[in-house]
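S.K.: Give me coordinates for this.
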Amino acid sequence: MLDTSFPLIKSFLFTLATLLPFLNPPAIAPIFLSMTEGASQEIRVMLAKKVAINVSIMLISTMIIGNAILALFGISLPIVRIGGGVLIMYSAWNLVTASDEKSNDSSQDNSMSLEKANSKSFYPLTFPVTFGPGAIAGAITVGVSILDENFSNALLKFSGAVPAILLATFTLYICMKFASQMLNKLGESGTAVFMRLSAFIMLCLGVQVCWAGVQGLVNTFL
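M.R.: Below is the predicted model of the structure:
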């Protein structure tokens, strides 16, 4: 029984260990909070659920067909990293330079908050902030690991990978859902400073991802 279930358990642990650092739920929480500034808690919970579902679907899809799609279009992982890094830098720069001024019309703020939340559920919160180049590369790596000439083993590996993805995205959902509660103790000014700092870290992450892509391209010519 242990020998039969070993590929499933191994695939579960491998998938979780591969994807969780790329998703990095604790680091996403303050970024999520800053990008949903002005939204009510109910809207944030709704948005957190949408983002988690989107990330789950994209991780599973990329795991299954990601490598084939990149090969079909002739896109290399370094190019994915550069493109994703540029998008992350663009999103982070908008946060860093965002105005602190708020409208005095609370009803208009709530309406706009819902509209903006829906518009941000995929871009940029799902992609590229959460499901970025690192997560894409990780999902493709997991997809390669589940390939097996033995169909039963491949099925067991796939059956282990999917629950691991769901667990990772559920952790992401919990961190986003309770992001405001985690930062409440900082106070209004402290939270504002922390959000700006998180945006700057996100900007640096985008530069790092883009640089990794440039290094990957350079290495292909050496």
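S.K.: Going by C-alpha atoms from here, please, whenever you check contacts or count neighbours.
M.R.: Noted.
S.K.: Residue 170 contacts residue 52, doesn't it?
M.R.: Yes: using CA atoms under 8 Å as the test, residue 170 is close enough to residue 52 to be in contact (6.8 Å).
S.K.: neighbour-wise, which of these two wins?
M.R.: residue 52 (25 against 18; other CA atoms under 10 Å).
S.K.: now the helix or strand containing that one: how far from the chain's centre is it?
M.R.: Secondary structure here is read from DSSP states H and E; on that basis residue 52 sits in helix 41-73. Averaging C-alpha coordinates over helix 41-73 and over its chain gives two centres that are 8 Å apart (CA atoms, centre = their mean, to the nearest Å).
S.K.: buried sites along that helix?
M.R.: Residues 43-56, 58-60, 62-64, 66-67 are the ones in helix 41-73 that count as buried (16 or more other CA atoms under 10 Å).
S.K.: ditto for stretch 179-195
M.R.: By neighbour count with 16+ other CA under 10 Å, stretch 179-195 contains the buried residues 179, 180, 183, 191, 192, 194, 195.
S.K.: Run through the neighbouring helices and strands of the helix holding residue 52.
M.R.: Of the remaining helices and strands, those touching helix 41-73 by 3 or more CA pairs under 8 Å, 6 or more residues apart in numbering; DSSP states H and E are helix 106-120, helix 133-145, helix 151-177.
S.K.: Switch the ones you listed over to CSV; also include distance to residue 39.
M.R.: Formatted as CSV, the helices and strands packed on helix 41-73 follow (distance: least, CA to CA, whole Å):
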stretch, distance to residue 39
helix 106-120, 5
helix 133-145, 27
helix 151-177, 12
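S.K.: now the other sequence, so there's something to compare against:
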Amino acid sequence: MLTTTAAITAFTTIFVMIDAPGLTPIFLSMTHGMSAAHRRLVAIRACLVSLGLMMFFLFLGQAVLDFIGISIPAFRIAGGVLLFLTALDMLFERRQTRRRTSAEGALDPSHDPSVFPLGIPLIVGPGLITTLILLASTSEGALGLAVVAAMAIINIGIVFVTFLAAPSIGKLLGTTGLNVMTRLLGMFLAALAVQFILDGIRSANLMG
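M.R.: Here you go, the predicted structure:
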């Protein structure tokens, strides 16, 4: 039961942070004019790069914190605040505006967008990096890390499928549908962010 709860929490948090539906219009604009095969290649590269970055921060993020000398409670609180700000951006569309700006700045007919800006920072941004380190710090042993890694892989799979289906999804949902979905994800993320902050304060009190 505990493993199932951890899996649900990890999946939901990562899913909300990546916001695959919100990436759909950006992916469409960055691959406009490409053939289906070329678009698929860009999607594969972006997802592989993102997955590699996610595994790095999931398994080595804690070591980086230890080296710098930051405690887990402090990082949980700071991470929760960052996640909450990200949620506000999603609720008020500021996140999408920044994503479009980053994407437009990198648009170039000769440029492959799979690594930048798709892989980083659009898929693996500061918020997701924070989330992965927080999830790793709260996981129980190797099994817990394996569960989080599995949820990360599943989410990247969802991103890949979303990218491939981007033209159809864009037509189906429309601009209004994508905006509604982004706001709903923002509400869930806000609640998870508050939970991270409460857990950090609780842990700090226990350590004190």
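S.K.: ok so, going back, helix or strand right after the helix holding residue 52 of the first structure?
M.R.: Per DSSP H and E, helix 41-73 of the first structure leads on to helix 77-96 as the next helix or strand towards the C-terminus.
S.K.: Where in the second structure does that next one align, residue-wise?
M.R.: The counterpart of helix 77-96 of the first structure in the second structure, counting by TM-score structural alignment, spans residues 72-91.
S.K.: Check the mean deviation of the matching stretch from the first structure.
M.R.: Superposing on the first structure places stretch 72-91 of the second structure at an average distance of 1.5 Å from its equivalents, by mean CA distance after the TM-score superposition for the first structure.
S.K.: So which bits of that stretch are buried?
M.R.: Judged by neighbour count (16+ other CA under 10 Å), stretch 72-91 of the second structure contains these buried residues: 72-73, 75-91.
S.K.: Alignment lookup: residue 201 of the first structure to the second structure.
M.R.: Under TM-score structural alignment, residue 201 of the first structure pairs with residue 188 in the second structure.
S.K.: scratch that, residue 61 of the first structure
M.R.: Under the alignment defined by TM-score structural alignment, residue 61 of the first structure is paired with residue 60 of the second structure.
S.K.: could you measure that match against residue 69 of the second structure, distance?
M.R.: Going from residue 60 of the second structure to residue 69 of the second structure by CA to CA, to the nearest Å gives 14 Å.
S.K.: One more: residue 45 of the second structure?
M.R.: 34 Å.
S.K.: counting contacts, what elements does the longest helix along the second structure pack onto?
M.R.: The helix of greatest length in the second structure, counted in residues with DSSP state H as the criterion, is given as helix 166-207. Based on contacts counted as 3+ CA pairs under 8 Å, 6+ apart, the elements that helix 166-207 of the second structure packs against are helix 2-18, helix 20-30, helix 72-91.
S.K.: how would you label residue 123 of the first structure: helix, strand or coil?
M.R.: Three-state call for residue 123 of the first structure (DSSP: H, G, I helix; E, B strand; the rest coil): coil.
S.K.: counterpart of it in the second structure?
M.R.: Residue 123 of the first structure is assigned residue 125 in the second structure as its aligned equivalent, the criterion being TM-score structural alignment.
S.K.: okay, now that match: neighbour count?
M.R.: Burial of residue 125 of the second structure, expressed as a neighbour count using other CA under 10 Å, amounts to 17.
S.K.: Distance of it relative to residue 135 of the second structure?
M.R.: If you go by CA to CA, the gap between residue 125 of the second structure and residue 135 of the second structure works out to 16 Å.
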